[in-house]
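Q: can you look at this prediction? I've put the sequence above it.
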Amino acid sequence: MSNAYDVIIIGSGPGGYVTAIRSAQLGLKTAIVEREHLGGICLNWGCIPTKALLRSADVMDQANHAKSYGLTLEGKMTADVKDVVARSRGVSQRLNGGVGFLMKKNKIDVIWGEAKLTKPGEIKVGKSTKPVVEPQNPIPKNTLGEGTYTAKHIIVATGARPRALPGIEPDGKLIWTYFEAMKPDVMPKSIVVMGSGAIGIEFASFYRSMGVDVTVVEVMSQVMPVEDKEISALARKQLEKRGMKILLESKVAKVEKGSNSITAHVETKDGKVEKITADRLISAVGVQGNIENLGLETLGVKTDRGCIVIDGYGKTNVPGLYAIGDVAGPPMLAHKAEHEGVVCIEKIAGLPNVHAMDKSKIPGCTYCNPQVASVGLTEDKAKEAGRDIRVGRYSFGANGKAIALGEDQGLVKVIFDKKSGELLGAHMVGTEVTELIQGFVVAMNLETTEEELMHTIFPHPTLSEMMKEAVLDAYGRVLNA
């Protein structure tokens, strides 16, 4: 078998393996290099298994409120942490095997090991320094090993890893990253979550549903700092109503370790220090690109703040070398990586009308309880950009389906350009908004105006009706409020 390819992709996360499939579809001889597990962090330790955990949390929440639905459960609902974790790992293992199947189906060679760029168009693959860990299925039969490989085009898709703060480095026992938080041996009685981005808040929500005493520490002035302020404030209110303690404009300055607990020294904006003792601390202060030991320096690849610099099509400053996904910078989201990879490979293949990545239309979702979802500009960002805007809002409390579900706490908010009717942004908090947001994403990609949305018929009774009502509200025409 020849070691020469049209395309080699380093990393098999959602960006890498999807790009490999599209590459093979376009008739390019393709290989993918993986050092640890097919599917990358997202499938094995991120997006997918966390949603499985959060599903268990949702069932627990519903069971604890069964009486409000006219139902009576015999005895007390309890969680078996081992079974909850086992279900989550099983979901990942199933999908992990699916990626292996897709590689075989599309005749994509899998090269097992760690890749290093040696010169333009060439990589050397050595033995992986990271052990293959569960839920990795048996290594696919279409797998190659150590050696030198060449390709006309090499795409770096090595992803990212948890960022560590100096002095508060995760130790795997008392200070956790999402790796440890995803598979606890026993359920802690209390935790401190450092950071309230999507990762931090999702774990905070999961553990709170499991009955854990949760304190969230956030250095910014709102939870989920990238979200619209109004949406963030409503989410915070609901999280606190569930019993979560949230400290804003605060930071964990120091952590003292006990034999089986930590004491976090939390410094507030006024300089005061509050000591919080808990069983565990989850460090969720962001992620950083995996750019080390790839040989980027040898080739003179330009990087910035720990990520590879690219143009809108994934090109680096080195001919024939590309980067996609987390390693290519924010937003560090799986769906961004997938789309970025498809754009990159279609441009490489010379397809006509390939559009550069438009980051303003990438949706963001946080799967806590309540869920938060958004796309486009926040109200503040729209104003900062000098846009003359119309803002529409619609409450879950006025929607029949939400009331019937017993999920009447939430809000849909839309932002339009007053002159053109362009939809600039949409922001939601409440049940299942991570499923609703795609409607606004499609609308923005089609350059839909307020008039077209107003003339769209939404089915009744559904949560989606709130999307139209919010649009109507922006123009003083709301019907059911």
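A: Done, it's in. Source: prediction; values computed, not measured.

Q: CA only for contacts and neighbour counts going forward, please
A: Noted.

Q: longest helix of the protein, counting residues only.
A: helix 81-105 (DSSP state H).

Q: another one to put next to it:
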Amino acid sequence: MADQYDVIVLGSGPGGYVAAIRCAQLGLKTAIVERELLGGICLNWGCIPTKALLRSAEIKHYMDHASAYGLMVAGTIEADLEAVVKRSRGVARQLNQGVTHLMKKNRITVHMGEGTLTGPTSLTVKSDKGEETLTAKHVIVATGARARDLPFAPADGKRVWTYRTAMTPPEMPTKLLVIGSGAIGIEFASFYNDMGADVTVVEMLDRVVPVEDADVSAFLEKSLVKQGMTIMTGAGVEDLKVSDKGVKARIKAKDGKVSETEFSHCIVAIGIVPNTENLGLDTLVEMDRGFIQIDPYGRTMTKGLWAIGDCTPGPWLAHKASHEGVTAAEAIAQELGNKDVHPHPLDRGNIPGCTYCHPQIASVGLTEAKAKEAGYAVKVGNFPFIGNGKAIALGEAEGFVKTVFDAQTGELLGAHMIGAEVTELIQGYVVGKTLETTQAELMQTVFPHPTLSEMMHESVLSAYGRALHF
């Protein structure tokens, strides 16, 4: 006899477990199927443990520059990589246990094993204990994604790494090649550079962090070079020869010249591949390059079958997955007769992006170039960290806050930041965009002093020629 539920969630990442919790809150009998660890990649091998690593690197960075704060550190500062990684894994383990507790608290049944759909609302789960059959009124696919390999040099966990090995490295790189300058590539480049490695970043496109505003990309590249990294944009790795001692990379530079350089290790960060193979999805959903196509509520083309998170179109971010999980859960509850829920479709234009390198990057909405391409006449504000008293007091005077407005209506179209703690600041603009705020409302908002957030106010004022402190 098959176990029957209102909702089964396949995958327990930040989309899946949040969807399950919201379903349970709405009174739905809910199960979750997970083949590895509750919390998925983000909690166990992605967002959270990488931030723990980066925090250790940040502390080392400040210790290396203690004299700038009038402090003296006796002796040399050395990184204990094993201890840094151990701390990171401890953070991940603690949060994994937290998700386990949340499943019990919300009375969500957890089935550990490999799930395969046998229909839109039924699946089998295989584990070392055997096979069981589950059925539900609705199924949410939240199987996530994995790192994309180089076709000519797949990751081996020894010399060629993906993010997973880079988080638990077998040894400290001495000379590191990072292929790809998106968030993952740049974060690991920043971490290992602060930890003492000689880092080279190769990016195929014409600038680093290419999804960000061009001004942010230019500022970051200058900062990374100043920190000692080698940055190669408009370049490509044509071949990697891997040996027991390292990797030899054949790199074609922007000018067309090809050179061979030896590195101790290589991190490949060239994108992701959705985990949608061998799930029984082939005739049930529409796919584009393996990503499940959905409507703004998470519905697939088959009634009763939903999808959220990294196995669906981007942006591929944990907070986007969690938001989709809540939206899908509420839409399912509504379909099952709950008249008190009112799900809202996902607006991808209001999803913030954060990169935790040094300096940090955060953004939401349209870049200046994208706004102009969309036909807007724009007003652009820009305020530098050097004009902010708190930034100077913190010794973090590098960076800026940029805002983009519709010149006709005053609507906030986008905000782009680089500098200390901007990943915390960006939410102010996200709330503003969600509330469809205009420059007039932001100008009338009182920002506390002394804070970094004052730069957000000044950037708005700057767009209209009214900046006060620069």
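A: Perfect, I can see it now. Keep in mind that what you see is a predicted model, and the values were worked out from it rather than measured.

Q: TM-score for these two?
A: With the length set by TM-score structural alignment, normalised by the length of the second structure, the two chains reach a TM-score of 0.97; 465 aligned residues with a C-alpha RMSD of 1.1 Å.

Q: and the next element down the chain from the longest helix of the first structure?
A: Downstream of helix 81-105 of the first structure, the next assigned helix or strand under DSSP states H and E is strand 109-112.

Q: rewinding a little: distance from the longest helix of the first structure to the middle of the chain?
A: Here helix 81-105 of the first structure shows a centroid-to-chain-centroid distance of 18 Å under the convention C-alpha atoms, centre = their mean, to the nearest Å.

Q: distance from it to the second structure after superposition?
A: Following the fit onto the second structure, the mean deviation recorded for helix 81-105 of the first structure is 0.3 Å by mean C-alpha distance after the TM-score superposition for the first structure.

Q: for that helix, list every residue counted as buried.
A: Using 16 or more other C-alpha atoms under 10 Å as the burial criterion, the residues of helix 81-105 of the first structure that qualify are 84-85, 87-93, 95-97, 99-100, 103-104.

Q: same deal with stretch 194-209 of the second structure?
A: Across stretch 194-209 of the second structure, burial judged by 16+ other C-alpha under 10 Å covers 194-205, 207-209.

Q: and whatever residue of the second structure lines up with Ala235 of the first structure, how close does it get to Thr121 of the second structure?
A: Using TM-score structural alignment, the equivalent of Ala235 of the first structure in the second structure is Leu220. Applying C-alpha to C-alpha, to the nearest Å, the value for Leu220 of the second structure to Thr121 of the second structure is 47 Å.

Q: repeat that for Ala218 of the second structure.
A: Ala218 of the second structure is 49 Å from Thr121 of the second structure, by C-alpha to C-alpha.

Q: these two: who's more crowded?
A: More neighbours surround Thr121 than the other of Ala218 of the second structure and Thr121, with 23 against 13 (other C-alpha atoms under 10 Å).

Q: the more buried one touches Val141, doesn't it?
A: No - between Thr121 of the second structure and Val141 there is no contact under C-alpha atoms under 8 Å: 10.6 Å.

Q: overlap in contacts, the two.
A: Leu305 (C-alpha atoms under 8 Å, 6 or more residues apart in numbering).

Q: neighbours of the aligned residue in the second structure for Asn399 of the first structure, how many?
A: By TM-score structural alignment, Asn399 of the first structure lines up with Asn388 in the second structure. Neighbour count of Asn388 of the second structure, defined by other C-alpha under 10 Å: 23.

Q: so who does Gly329 of the first structure touch?
A: 289, 307-309.

Q: can we see that at 7 Å?
A: 307-308 (C-alpha atoms under 7 Å, 6 or more residues apart in numbering).

Q: now check the second structure for the residue matching it.
A: By TM-score structural alignment, Gly329 of the first structure lines up with Pro313.

Q: same thing with Ser250 of the first structure?
A: Ser250 of the first structure maps onto Ala235 in the second structure, by TM-score structural alignment.

Q: was I right to think that match contacts Asp206?
A: No - at 8.1 Å, Ala235 of the second structure does not count as touching Asp206 under the criterion of C-alpha atoms under 7 Å.

Q: please tell me how far Thr431 of the first structure sits from Gly211 of the first structure.
A: From Thr431 of the first structure over to Gly211 of the first structure (counting by C-alpha to C-alpha), the distance is 20 Å.
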